[in-house]
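Q: generate a structure from the sequence data that follows.
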Amino acid sequence: MTQQPMAQERRPANEGSKAAARNRAALVAAAREIYAAHGLAAPLSAIARRAGVGQGSLYRHFPDRAAMAAAVLEENVRQIERAAAAEDAAFAGVLGVLTWHLTESAAFIDLLRAEGATTCRTDGRTHALVLADRVERAVLRHLPPPPRPAAADDLMLAVAMVSGAVTGLTREEREGRALAAWRLLGVEVGPVRPFDA
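A: As a prediction, this is how the structure comes out:
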C-alpha cells in the first residue's frame, strides 16, 4: 500500500538556476582551498566533497580538471580587477588582494608564471598570458608616480619574484613569506585579504 503525501506536505521547491549558480560558486571556492592545500593534482572528488555537492554536479559545471582550474583562475583575476576598479582603490590595497590570491591558489601562481602554465585546455599558455595581462593592467592602473617601487615594465617581474617566495604548508607561512619578499623589494602592501565588493 502506497502512502499519499498529506496536503500540507510539499516537495521542496526546485531552485533551478539559483542552485546551479550557488553550486558553481561553492565548487570554485572549494577548488581554491583544495588546490592551496594539495596542488593542482588534487582529486576532483575532494573538491566536490568540500563544496558539498555530488560529483555529477561538479562535472556538469566543469567537465575536466582544466576547466576547474580555469574557473578558479578566472575568479581570482576578476577579484583583482574589481579591487582595482573600486572607488577607493590604492596600489597597496590592490597588491594586498593580489597577495591573498598568491597565498591561496597554487593555480594562480602558475598563471603568473605563464611560460610554464598548462592548466587551461590546449591553448592553456595563451589563456594564461591573457589572464596575466589582465592582472598586470589592473595593478598598473594604480602604480604610484615616480619615485615608485618598480618601473611599470618590472611590475610583473616583481610579482613573479614574490610568487616564487610563496611556499609553506600553511596559508600563514605562505603569506609571511610573500610579505617578506615585498618588503625586500621595498613595496608597501595593504591588508592581505580577498576583495569584498
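Q: only C-alpha atoms from now on, for both contacts and neighbour counts.
A: Fine.
Q: okay, helices next: where are they in this structure?
A: 17-38, 44-51, 55-61, 65-85, 91-104, 106-112, 124-140, 155-165, 171-184 (DSSP state H).
Q: how far out from the middle of the chain is the second one?
A: Centroid separation between helix 44-51 and its chain, computed with Cα atoms, centre = their mean, to the nearest Å, is 17 Å.
Q: returning to that earlier point: which one, of the helices of the chain, ends up nearest to P194?
A: helix 91-104 (5.4 Å; Cα to Cα).
Q: show residues contacting the closest one.
A: Here helix 91-104 makes contact (Cα atoms under 8 Å, 6 or more residues apart in numbering) with 32-33, 36, 76, 79-80, 83-84, 108-109, 139, 142-144, 163, 166, 171, 174-175, 178, 188-195.
Q: alongside the first, I'd like the structure of this one:
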Amino acid sequence: MTQHTTPDERRPANRGPKAAAGNRAALVAAAREIYAVHGLDAPLSGIARRAGVGQGVLYRHFPDRDAIASAVLEENVRQVEQAADDEGATFAGVLGVVTWHLAQSAAFIGLLHADGANGRFRAHALAGDLSERFERSLRGCLPDGHRLGAADAPDDLMLAVAMVSGAVTGPTPEERERRALAAWRLLGITVGPVAPFKG
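A: Below you'll find the model as predicted:
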C-alpha cells in the first residue's frame, strides 16, 4: 500500500551544511507558529515539518524541547530590545512590537506570566532573566511623566502588560491581536503599528 503525504508532510531536501543558519531561523519561526496554536507541548516533528527540514536537522540545532522553546523566547525578547534601542523609538512603537509577539506566540505569553509557570521546561528558568530584559526595554522608552512609570507604583508597567497578555485569547493571531488592542485601549494606552521589528 502506498502512503501519500500531504504538502505539509513532504520530506524536505537536504540543503547541506551551508544552510545551517537558514535552517535554525526557519526552525525558530516554525516553532513560534506551532506554539501559537498548540503551546509549548507541541510535537517537535510538527516544528520540523513546518520549517521544511528533517527531525535530524532540528535536533542538531536544538537537542531537546527546552532548547527550541528557549530560542523562541530569546528571539521574542531580542526583537523587543531592538525595537526599544532603535533610533527614534517610541513607547507606542515598542508596544506595537510587543503586541505582535503577544498575538503570534503563546510561548511569549507564558514568559510574561512566569510566576505561574509550572517549571516543566528549562525555558521557564530563563523567564526571570528574559522578563527583566523585557521590562528594562519597555521602561527605557517610557516618556517622562508617563503614568506607567510612576515612582509610587513601580509594578504598574508590568501589571498592565500582564493584564493585556491575559486578554490575548482566540483561535487566530488576528483575533488575539484584536483582543490585545482592545485591552490596551481600555487601559488608555496608545499602541503603534502591530508588526515584528525589522531593523
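Q: what does the TM-score come to for these two?
A: Scored against TM-score structural alignment, normalised by the length of the first structure, the superposed chains reach a TM-score of 0.87; 181 aligned residues with a Cα RMSD of 1.5 Å.
Q: out of the helices of the first structure, nearest to T118 of the first structure?
A: That would be helix 124-140 among those, by Cα to Cα, at 5.2 Å.
Q: helix 65-85 and the closest one, what's the angle between them?
A: 10 degrees (axes from the mean of the first three to the mean of the last three Cα atoms, to 10 degrees).
Q: residues in contact with helix 124-140 of the first structure?
A: By Cα under 8 Å, 6+ apart, helix 124-140 of the first structure touches 73-74, 77, 80-81, 84-85, 91, 94-95, 111-112, 114-118, 120, 152, 155-156.
Q: make it 7 Å
A: The set of residues external to helix 124-140 of the first structure that reach it, using Cα atoms under 7 Å, 6 or more residues apart in numbering, is 77, 80-81, 84, 91, 94, 111-112, 114-115, 117-118, 120, 152, 156.
Q: check stretch 186-195 of the second structure too.
A: Residues outside stretch 186-195 of the second structure that contact it (Cα under 7 Å, 6+ apart) are 92-93, 95-97, 99-100, 184.
Q: one more time with 8 Å, if that's ok
A: Against stretch 186-195 of the second structure from outside (Cα under 8 Å, 6+ apart): 91-97, 99-100, 160, 181, 184.
Q: looking at these, which is nearest R49 of the second structure?
A: Distances from R49 of the second structure to the contacts of stretch 186-195 of the second structure, taken by Cα to Cα, are shortest for W100, at 23.8 Å.
Q: related to what we said a few turns ago, most neighbours of all the contacts of helix 124-140 of the first structure, which one?
A: V94 (32 neighbours; other Cα atoms under 10 Å).
Q: picking that back up, relative to A19 of the first structure, which of the contacts of helix 124-140 of the first structure is nearest.
A: Using Cα to Cα, the contacts of helix 124-140 of the first structure come closest to A19 of the first structure at V77, 23.9 Å.
Q: now the closest residue to that closest one other than its chain neighbours: how far from L111 of the first structure?
A: Nearest residue to V77 of the first structure, sequence neighbours excluded (Cα to Cα, 6 or more residues apart in numbering): V135, at 6.2 Å. Per Cα to Cα, to the nearest Å, V135 of the first structure is found 10 Å from L111 of the first structure.
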